[in-house]
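Enquirer: sequence plus the predicted model coming up.
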Amino acid sequence: MVPVRLFRFSIGTLLVAITLLAVVAAYAVRQRGDRTLTETGRDLDIAIIGDGLFEFSEGDSGKVYSRDGRLSVNADGQLVHKQSGRVLQPPISIPMDAQQVLVTPDGEFCFQDTDMGNWYQSDQLQLVMFNLNEDQLVPCGDGFFRPGPNSTTPMSVTPGDHGSGSIHAGWHEHRRSPSLLLFLCVPVAVACGLTASLVFTPGRMK
């Protein structure tokens, strides 16, 4: 009697494999490794290379935090988040008619005037560091977060100090879409399901 190797497709095993791989993919897209940088060439697009968050004021609602450093200048000459209009904290003032803005890796803002072309130093950018994992922050939409119930008081630091990241001007950080990872999970899950369903059944003696 010779064993005959047969494939038996198990829906239950396949579903388990898909679930496990989806969990792995969901976890992966939450980690720092899933972030990627895109060059924009805008003076006021800044990205954090390393740890830290930007702090923005939400008026009477307090403060929120984000790694989205796409900024613009509002009517009061203050740097704000380009999409939401939230004011960057601590406030940084840039003339609306500035010809060019330069941001150094340690967060120092300088601007060039349009009249004489002279350069002037503006304000110093501060990053925020929490004594907790970023996953414990509570999302509040559009890439912004509020501290969770167990969070401590955030620490404001100059970029590059106390383990914080540096500033990379002209670049925008965004998260990779989880859809690609989940799409890749399907064929892998099928393979896992088929492999787990490989069984041996006895053949007939001739």
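Expert: Happy to help now that I have it. Numbers count the residues shown, from 1 in each chain.
Enquirer: when you work out contacts or count neighbours from here on, use the C-alpha atoms and nothing else.
Expert: OK.
Enquirer: which parts of whichever strand or helix holds residue 184 are buried?
Expert: Here residue 184, judged by DSSP states H and E, is contained in helix 178-196. Neighbour counts over helix 178-196 (16 or more other C-alpha atoms under 10 Å) mark 178, 181, 182, 185, 186, 189, 190, 192, 193, 194, 195, 196 as buried.
Enquirer: same question for stretch 89-102.
Expert: Neighbour counts over stretch 89-102 (16+ other C-alpha under 10 Å) mark 89, 90, 91, 92, 93, 94, 95, 101, 102 as buried.
Enquirer: neighbouring contacts of that stretch?
Expert: 43-44, 54-57, 73-75, 77-79, 109-114, 117, 122-126, 169 (C-alpha atoms under 8 Å, 6 or more residues apart in numbering).
Enquirer: quick one: contacts of stretch 69-82?
Expert: 44-48, 54, 56, 83, 85-88, 91-96, 172-173.
Enquirer: give me the distance from it to the chain's centre.
Expert: 20 Å (C-alpha atoms, centre = their mean, to the nearest Å).
Enquirer: and for stretch 141-158?
Expert: 14 Å.
Enquirer: what are the buried residues along that stretch?
Expert: Buried residues in stretch 141-158, counted by 16+ other C-alpha under 10 Å: 144, 145, 146, 147, 156, 157, 158.
Enquirer: residue 120 - how many residues pack around it?
Expert: Residue 120 has 14 neighbours, counted by other C-alpha atoms under 10 Å.
Enquirer: do I have it right that it meets residue 108?
Expert: No: in this structure, residue 120 is not within contact of residue 108 by C-alpha atoms under 8 Å, at 10.9 Å.
Enquirer: list the helices and strands whichever strand or helix holds residue 20 packs on?
Expert: Assigned by DSSP H and E, residue 20 falls within helix 11-28. Applying 3 or more C-alpha pairs under 8 Å, 6 or more residues apart in numbering; DSSP states H and E, we find helix 11-28 packed against helix 178-196.
Enquirer: one more structure, for comparison:
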Amino acid sequence: MIKALYNGMTGMAAQMQKMDVTGNNIANLDTIGYKCQTASFNELLRQQVTAQGMPVVPDAAAQSNQGGGAKISSINRSFSQGNMISTGRDLDLAIEGDGFFKLTRADGEVFYTRDGSFKLDSDGKIKSSEGYVLLDNELPAGFTDLVIDETGLVTCKDREGNKQEIGQIELAVFPRPELLEASGNNMFKQSDASGEPETITPGDNNPNRILQSYLEGSNVDLVLEVQSLIEGQRSFQLNAKSINTADQMWSIANNLQK
């Protein structure tokens, strides 16, 4: 009965974590560039239990396996492509394919994101909403016809109407992007497990490209998330019922009279 209580407790704790992950996915259904997460389970330590001369067991050395419950082994992030959303805004960019925009904070720390909603600062630099720099080159005062093509090349026209090439937006591609370290605000940092990033030019002998005036929506599938939430709730209820049953059996055993 103690084992049943422990198994039920670990199962409830694991399902609570799973529902937290699912709830976070649903809450970010409309978050630009958000990548959904999934929880993976592991069985806890299995033990060999030897029957000590039970009458129903002919062999006193008979053994059986008993599990020790379950736990969340890892929370994985899927970087599958989200839907493209047309915005009509020149500084909204979406990545079609693999890769991340590389952002640099004022102190030099580097972050990576799929959220392409950028803006201009007072100096004419393209930055993220948090103020991290995407392109260090400055756009000229009074520019017009800002174009960022599929290869990430940034051009515009100056006040005299002359076309100017401002700079090149490159993408960072990781060997294992699912192992990047999340740092909040839809941004990630390189980790030892993610590997070193490779800097590529979009469309340069690779299928990745940048789309101007588009944003990438989240890759959350609401139907699958609701299904996962229902499964988590049912599993939680089942584990709670097992604890209740074990408690009732324990109460009966304690109240038995000779």
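Expert: Perfect, thanks for sending it. Model, not experiment: these values are computed from the prediction.
Enquirer: got a TM-score for the two of them?
Expert: After superposition, the two chains reach a TM-score of 0.69 (TM-score structural alignment, normalised by the length of structure 1), with 173 aligned residues with a C-alpha RMSD of 3.3 Å.
Enquirer: now stretch 57-70 of structure 1, how far from the chain's geometric center?
Expert: 15 Å.
Enquirer: sorry, slip of the keys, the one I care about is stretch 92-100 of structure 2.
Expert: 16 Å.
Enquirer: what stretch of structure 1 does that stretch fall on?
Expert: Mapping stretch 92-100 of structure 2 onto structure 1 (TM-score structural alignment) gives residues 45-53.
Enquirer: quick one, helices of the stretch 101-250 of structure 2?
Expert: Along the stretch 101-250 of structure 2, the stretches classed as helices by DSSP state H, counting those that start in this stretch are 222-254.
Enquirer: strands along that one, start to end?
Expert: For the stretch 101-250 of structure 2, applying DSSP state E, counting those that start in this stretch gives strands covering 110-113, 119-120, 126-127, 133-135, 144-148, 153-157, 163-168, 171-173, 181-184, 187-189, 198-200, 209-212, 214-216.
Enquirer: got a markdown table for these, with distance to residue 3 of structure 2 too?
Expert: Listed next are the strands of the stretch 101-250 of structure 2 as a markdown table, based on distance: least, C-alpha to C-alpha, whole Å:
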| stretch | distance to residue 3 of structure 2 |
| --- | --- |
| strand 110-113 | 45 |
| strand 119-120 | 58 |
| strand 126-127 | 56 |
| strand 133-135 | 55 |
| strand 144-148 | 62 |
| strand 153-157 | 63 |
| strand 163-168 | 61 |
| strand 171-173 | 47 |
| strand 181-184 | 36 |
| strand 187-189 | 41 |
| strand 198-200 | 50 |
| strand 209-212 | 55 |
| strand 214-216 | 48 |
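Enquirer: those strands: which one's closest to residue 18 of structure 2?
Expert: strand 181-184 (18.0 Å; C-alpha to C-alpha).
Enquirer: just the buried residues of the contacts of stretch 89-102 of structure 1.
Expert: 43-44, 54-57, 73-74, 78-79, 109-113, 122, 124-126, 169.
Enquirer: re the thing from before, and the buried residues of helix 178-196 of structure 1 as CSV, adding distance to residue 69 of structure 1?
Expert: Shown next, in CSV, are the buried residues of helix 178-196 of structure 1 (distance: C-alpha to C-alpha, whole Å):
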residue, distance to residue 69 of structure 1
178, 21
181, 26
182, 28
185, 32
186, 34
189, 37
190, 40
192, 41
193, 43
194, 46
195, 46
196, 46
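Enquirer: between the two ends of stretch 206-226 of structure 2, what distance do you get?
Expert: End-to-end span of stretch 206-226 of structure 2 (C-alpha to C-alpha, to the nearest Å): 36 Å.
Enquirer: nope, stretch 150-166 of structure 2 is what I was after
Expert: So stretch 150-166 of structure 2: terminal residues 15 Å apart, C-alpha to C-alpha.
Enquirer: identify the residues contacting it?
Expert: 137-148, 167-170, 201-204, 209-212.
Enquirer: centre of the chain to stretch 4-17 of structure 1, how far?
Expert: 37 Å.
Enquirer: er, stretch 38-47 of structure 2 actually
Expert: 20 Å.
Enquirer: also stretch 7-24 of structure 1?
Expert: Worked out by C-alpha atoms, centre = their mean, stretch 7-24 of structure 1 lies 29 Å from the chain centre.
Enquirer: list the buried residues of stretch 58-74 of structure 1.
Expert: Applying 16+ other C-alpha under 10 Å to stretch 58-74 of structure 1 flags 63, 64, 65, 66, 67, 68, 69, 70, 71, 72, 73, 74 as buried.
Enquirer: possible to save those residues as JSON lines with distance to residue 6 of structure 1?
Expert: Formatted as JSON lines, the buried residues of stretch 58-74 of structure 1 follow (distance: C-alpha to C-alpha, whole Å):
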{"residue": "63", "distance to residue 6 of structure 1": "61"}
{"residue": "64", "distance to residue 6 of structure 1": "57"}
{"residue": "65", "distance to residue 6 of structure 1": "55"}
{"residue": "66", "distance to residue 6 of structure 1": "53"}
{"residue": "67", "distance to residue 6 of structure 1": "52"}
{"residue": "68", "distance to residue 6 of structure 1": "53"}
{"residue": "69", "distance to residue 6 of structure 1": "56"}
{"residue": "70", "distance to residue 6 of structure 1": "57"}
{"residue": "71", "distance to residue 6 of structure 1": "60"}
{"residue": "72", "distance to residue 6 of structure 1": "63"}
{"residue": "73", "distance to residue 6 of structure 1": "67"}
{"residue": "74", "distance to residue 6 of structure 1": "68"}
